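The amino acid sequence is not available; the structure is as follows:
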């Protein structure tokens, strides 16, 4: 499993961001039963940059906490069976499944941690778990989907012992 990690902006999170990202991505993929080694790109940025991306890609004119850019379209969330005949979904050099990109606002991590009364580590891990689920086909547009995602996020973080 590979997390390609990049950080921009002067603000630094008070956590070991790369190490936590690797732990949560691996934990989330193990939890949902991804049968492949995988790679994810993670960018930590500032509100101004994520605002621009949110406007460009989602036509929402405000900063957000996390954006997910999946590389694959799943017929069923968390079902990787369709990849058996999909060589283009794998990095030709590493052989890893290319899941997609995650962008997180460092400013939102800190603000939301304070707002929700938990640590920046927990908020950061939550956003990564949430985004990995998106990269694996999960969504929360419908109430039933939202409940499934919330349960999975909670269980991933509990298994990793990253609690409120």
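Perfect, I can see it now. Keep in mind it's a predicted model, so treat the numbers as computed, not measured. Numbers count the residues shown, from 1 in each chain.

okay, CA-based contacts and neighbour counts for the rest of this
OK.

wait, what's in contact with the residue nearest to the spatial centre of the chain?
Central residue check for the chain by C-alpha atoms, centre = their mean: the C-alpha nearest the mean position is that of residue 131, 2.6 Å away. For residue 131, the contact set (C-alpha atoms under 8 Å, 6 or more residues apart in numbering) comprises 66-68, 102.

Walking through the chain, point out its helices one by one.
Assigned by DSSP state H, the chain shows helices spanning 17-32, 47-58, 106-116, 120-135, 143-159.

and those, which is most packed in?
helix 120-135 (a mean of 24; mean count of other C-alpha atoms under 10 Å).

hmm, back to that, the helices of the chain: which one's closest to residue 72?
helix 120-135 (7.5 Å; C-alpha to C-alpha).

Just confirm residue 156 contacts residue 130, I think it does.
No: if you go by C-alpha atoms under 8 Å, residue 156 and residue 130 don't touch, sitting 9.6 Å apart.

Residue 73 contacts residue 138, correct?
No: if you go by C-alpha under 8 Å, residue 73 and residue 138 don't touch, sitting 10.4 Å apart.

so how far is residue 44 from residue 81?
Noted for residue 81: a distance of 31 Å to residue 44, by C-alpha to C-alpha, to the nearest Å.

These two: who's more crowded?
residue 44 (23 against 13; other C-alpha atoms under 10 Å).

residues in contact with the more buried one?
Here residue 44 is in contact with 6-8, 103-106 (C-alpha under 8 Å, 6+ apart).

ok, of the residues you listed, which one's closest to residue 61?
Taking C-alpha to C-alpha as the measure, residue 61 lies nearest residue 105 of these, at 14.9 Å.

try this one next to it:
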């Protein structure tokens, strides 16, 4: 797996962000049954920067915890068979599946970990899992979709033994 990792702004999370993110992304994709090696970009940023991105890309004028920018639209979440029909979603040199980009607010990780009474490690893992599920077609706009996505998030966190 290729992970393009970048961190901007002041402050750091109290964990090894890049290696832990790589582990969580790989474990999530393995759990889901992704049959391909994948490429993901992850940016850790500030509330100010994610606020600007949220306003620009989603029309929502406030900071958020995580943004996901999938490269492929999945007709069925987490089902990869349709990808064999096109090569557009694979890196031409590495052959890796181009999943997309994840942007996480470091400040929101810290705030939400404190608010929910769990570790920064757990919150960071949760946001990465949440975003990876978005990158492979899961969503939570409709109630049924939300229930499916939330159940999948819980399953993966339990499988990885990352508890509250």
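Thanks, I have it. Bear in mind that the values here come from a model prediction, so they are computed numbers and not experimental data.

Name all residues that make contact with residue 69 of structure 1.
Residue 69 of structure 1 sits next to 100-102, 135 when contact means C-alpha under 8 Å, 6+ apart.

Need the residues you listed in a markdown table (columns: distance to residue 58 of structure 1).
Formatted as a markdown table, these follow (distance: C-alpha to C-alpha, whole Å):
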| residue | distance to residue 58 of structure 1 |
| --- | --- |
| 100 | 16 |
| 101 | 15 |
| 102 | 14 |
| 135 | 16 |
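
Of the residues you listed, which is the most crowded?
In the contacts of residue 69 of structure 1, the most neighbours by other C-alpha under 10 Å go to residue 135, 25 neighbours.

Make sure that residue is actually in contact with residue 74.
No: using C-alpha under 8 Å, residue 135 of structure 1 is not in contact with residue 74; the gap is 9.4 Å.

how near is the residue lying closest to residue 13 of structure 1 once chain neighbours are set aside to residue 128 of structure 1?
Once flanking residues are discounted, residue 13 of structure 1 sits nearest to residue 106: 6.6 Å by C-alpha to C-alpha, 6 or more residues apart in numbering. Shown here: residue 106 of structure 1 relative to residue 128 of structure 1, a distance of 12 Å by C-alpha to C-alpha.

just residue 78 of structure 1 next, same as before
16 Å.

next one: residue 120 of structure 1
For residue 120 of structure 1, the distance to residue 128 of structure 1 (C-alpha to C-alpha) stands at 12 Å.

And residue 160 of structure 1, by the same measure?
Computed with C-alpha to C-alpha, the distance linking residue 160 of structure 1 and residue 128 of structure 1 is 13 Å.

Spell out which residues are contacts of both of these two.
Residues touching both residue 160 of structure 1 and residue 128 by C-alpha under 8 Å, 6+ apart: residue 24.

Can you tell me which of the contacts of residue 131 of structure 1 end up in strands?
Cross-referencing the contacts of residue 131 of structure 1 against strands under DSSP state E gives 66-68, 102.

Same list, the residues you listed, but as a markdown table with distance to residue 95 of structure 1 please.
Listed next are those as a markdown table, based on distance: C-alpha to C-alpha, whole Å:
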| residue | distance to residue 95 of structure 1 |
| --- | --- |
| 66 | 27 |
| 67 | 25 |
| 68 | 22 |
| 102 | 20 |
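
Give me the buried entries from these.
66-68, 102 (16 or more other C-alpha atoms under 10 Å).

I'd like to know which of these is nearest to residue 60 of structure 1.
In terms of C-alpha to C-alpha, no member of these lies closer to residue 60 of structure 1 than residue 67, at 11.7 Å.

Grab the nearest non-local neighbour of that closest one.
Distances taken as C-alpha to C-alpha, 6+ apart put residue 103 closest to residue 67 of structure 1, at 5.1 Å, once the chain neighbours are dropped.

Do I have it right that that neighbour meets residue 46?
No: in terms of C-alpha under 8 Å, residue 103 of structure 1 does not count as a neighbour of residue 46; the distance is 9.7 Å.

Looking at those two, which is more packed in?
For residue 103 of structure 1 versus residue 46, neighbours defined as other C-alpha under 10 Å are more numerous around residue 103 (25 against 22).

What separation is there between the more buried one and residue 35 of structure 1?
24 Å.

if we can go back for a sec, would you mind telling me which of the helices of structure 1 is nearest residue 89 of structure 1?
helix 120-135 (12.6 Å).

The closest one vs structure 2, average offset?
Superposed on structure 2, helix 120-135 of structure 1 shows a mean distance to its aligned partners of 0.2 Å (mean C-alpha distance after the TM-score superposition for structure 1).
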